[in-house]
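[1] Structure of the sequence below:
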Amino acid sequence: MSPSRFLGLPLALTLLAGGCVHKGDIDVENGVGITAVRSACPRVEVAAGTGDITLFDPPAAQTADAIDVVAVITNVRGACNDAADPIASTVSFDVDARRRDAGPARDLTLPFFLTVVQGGNAVVAKRVGHVALHFDAGQLRAHAAGSAGATVSRAAATLPDDVRRRLTEKRKAGQEDAAIDPLTRPEVRSAVLRATFEALVGFQLTQDQLKYNATR
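    Here you go, the predicted model:
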């Protein structure tokens, strides 16, 4: 989830402008090394520590024999229209749950959140929703699908022209700056970070649930 994974890509950032350049391509013609395609759409991921939830019975207990239901967010995916302004993104995901006892039919509603983060740590929007699970009689497992939408300002997700030029300029072997990664320059790195957004999904946990996930 950290933008450092994005910022660590070497040598060249090729902005999304056509259909012929792909992440990981080697740009031999321009001599700039490995390219990385950047989109204005937010990256979609599960927020750290919130991808699963454990319910206890009785609620005050937090021992293995008191675990009632465990649910996990899986298969997170995003659909985005980066040509619009604002940029609209829909995050979809699945929830798989298992209960302790295969008893009578049971319905369970779990809260989740979708938050938009700018630059790795600034929360610019948050939405809370609910996903409904149904356990059939005699069944231990349940499955449900959830989704939520988010928007990002196109201007905020667009790199300034001077930064774009510095990232995409041709650099030939033997030139003074040929071996210098533009992203090592603080002003370039900061601009890319500010224009980087993430759409993070997770369960809306209580403080006790967060603590359980962090210490179990």
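[2] drop to CA atoms for contacts and neighbour counts, all remaining ones
    OK.
[3] All the strands of the protein, residue numbers only.
    Remark: strands assigned in the chain by DSSP state E are 14-15, 26-27, 33-34, 37-38, 43-46, 52-56, 67-81, 87-99, 106-118, 122-135, 141-152, 197-203.
[4] Could you say which of those is packed most deeply?
    Mean neighbour count (mean count of other Cα atoms under 10 Å) peaks for strand 197-203 among those, with a mean of 25.
[5] That one vs strand 67-81, what angle?
    For strand 197-203 against strand 67-81, the angle between stretch directions is 160 degrees (axes from the mean of the first three to the mean of the last three Cα atoms, to 10 degrees).
[6] residues contacting the closest residue to A125 other than its chain neighbours?
    What sits nearest to A125 in space, not counting adjacent residues and going by Cα to Cα, 6 or more residues apart in numbering, is V116, at 5.1 Å. By Cα atoms under 8 Å, 6 or more residues apart in numbering, the contact list for V116 reads 123-126, 150, 197-200.
[7] Now show me the structure for the sequence below, then we'll compare the two:
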Amino acid sequence: MAQLVDELTVRGELDAAALEWARSHQAVHGGTLDSALLELDLIDEDALLSSLESYYELPAGRPADATGADPDAAKRVPRSLSEALAMCPVRIADGKLVALVEQSLSDRWVEELRFAGLGVKQLVVPAHYIDLARAQVYGPPCPERARELERRLAKRRQAAAIGHVVAGIQHAPTLAAATVLALDFAECLVSFSCFLVSNGRTVRVGAVSGG
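    Down below sits the predicted model:
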């Protein structure tokens, strides 16, 4: 994880203050550093996926890989092995087992799986994706913490691009229409927001608490 932190720092996605905050959060609540960064809104989900992909030199998984995992994958890899390897099988594609991983599987385990007749395509992902996938594949409920993080991230994924929102507000026919556009956008990003209208023409938006 230290090397991944270096990757995020070099890319300008993380600074010392944010890292200290995330590590303090992790020390109190447990879990992985990537989960802490996402929970505290210290890094964008796409930026984290891009950094994981670059550092591990593996393709990154997407949310749909976790939430749409195939339960039949459990027939190929028992849960105990999935947990031991910090991975989760999600489907068979092109004759290979597609697995979500927190980091690259060791060459030894890749060979072990190949010897068992399972070529493996690894998709590197944040830790909570694997929790989500295991709930789909093996059946037990997903941990509440992972479900809550996914709920928040899903809201953010639904938000329109900020450029489109700004353009829509600029060209809105009325102040009320502009306010609705701003409110719809903010609802995807924050859990509470307050809108103030001043002088009949300007919409000022104040928001507290991450989404």
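[8] where does the TM-score land?
    Once superposed, chain against chain, the TM-score is 0.23 (TM-score structural alignment, normalised by the length of structure 2); 92 aligned residues with a Cα RMSD of 6.2 Å.
[9] I'd like the contacts of V116 of structure 1 written out as JSON lines, with distance to R43 of structure 1 added.
    Output for those, formatted as JSON lines (distance: Cα to Cα, whole Å):
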{"residue": "V123", "distance to R43 of structure 1": "14"}
{"residue": "V124", "distance to R43 of structure 1": "14"}
{"residue": "A125", "distance to R43 of structure 1": "15"}
{"residue": "K126", "distance to R43 of structure 1": "15"}
{"residue": "A150", "distance to R43 of structure 1": "12"}
{"residue": "F197", "distance to R43 of structure 1": "7"}
{"residue": "E198", "distance to R43 of structure 1": "5"}
{"residue": "A199", "distance to R43 of structure 1": "6"}
{"residue": "L200", "distance to R43 of structure 1": "8"}
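[10] quick check, nearest of the residues you listed to V72 of structure 1?
    When the contacts of V116 of structure 1 are ranked by distance to V72 of structure 1 (Cα to Cα), L200 comes first, at 14.7 Å.
[11] ok so, going back, save the strands of structure 1 as TSV, and put in distance to N213 of structure 1 too.
    Output for the strands of structure 1, formatted as TSV (distance: least, Cα to Cα, whole Å):
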stretch	distance to N213 of structure 1
strand 14-15	38
strand 26-27	41
strand 33-34	38
strand 37-38	33
strand 43-46	14
strand 52-56	8
strand 67-81	12
strand 87-99	16
strand 106-118	15
strand 122-135	20
strand 141-152	21
strand 197-203	11
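[12] closest one to R166 of structure 1 among the ones you listed?
    For R166 of structure 1, the closest of these is strand 14-15, at 10.7 Å, according to Cα to Cα.
[13] what's the closest one packed up against?
    With contacts defined as 3 or more Cα pairs under 8 Å, 6 or more residues apart in numbering; DSSP states H and E, strand 14-15 of structure 1 has these neighbours: strand 37-38, helix 161-168.
[14] export those to CSV and tack on distance to V131 of structure 1?
    Converted to CSV, these look like this (distance: least, Cα to Cα, whole Å):
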stretch, distance to V131 of structure 1
strand 37-38, 32
helix 161-168, 41
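[15] right, and the ones you listed - which one's nearest D208 of structure 1?
    Comparison of those against D208 of structure 1 by Cα to Cα identifies strand 37-38 as nearest, at 38.2 Å.
[16] Counting by contacts, list what that closest one packs against.
    Counting contacts by 3+ Cα pairs under 8 Å, 6+ apart, strand 37-38 of structure 1 is packed against strand 14-15.
[17] about what we covered before: okay, the residue nearest to A125 of structure 1 and F93 of structure 1: tell me how far apart.
    Noted for V116 of structure 1: a distance of 16 Å to F93 of structure 1, by Cα to Cα, to the nearest Å.
[18] which stretch among the helices and strands packed on strand 14-15 of structure 1 comes nearest V192 of structure 1?
    For V192 of structure 1, the closest of these is helix 161-168, at 8.2 Å, according to Cα to Cα.
[19] Pull out the buried positions in that closest one.
    For helix 161-168 of structure 1, the neighbour count (16 or more other Cα atoms under 10 Å) marks 163-164, 167-168 as buried.
[20] so where does V208 of structure 2 fall, helix or strand?
    Applying DSSP states H and E as the criterion places V208 of structure 2 in strand 202-210.
[21] so how far is V123 of structure 1 from the nearest residue in space to C80 of structure 1 that is not next to it in sequence?
    Among residues not flanking C80 of structure 1 along the chain, S89 sits closest, at 4.3 Å (Cα to Cα, 6+ apart). From S89 of structure 1 over to V123 of structure 1 the distance is 16 Å, taken as Cα to Cα.
[22] cool, and A142 of structure 1?
    According to Cα to Cα, A142 of structure 1 and V123 of structure 1 sit 32 Å apart.
[23] before we move on, back to that, of the strands of structure 1, which is nearest P186 of structure 1?
    Nearest to P186 of structure 1, of all the strands of structure 1, is strand 106-118, at 17.4 Å by Cα to Cα.
[24] quick one, that closest one and strand 87-99 angle?
    140 degrees.
[25] Also compute the angle for strand 106-118 of structure 1 relative to strand 52-56, please.
    140 degrees.
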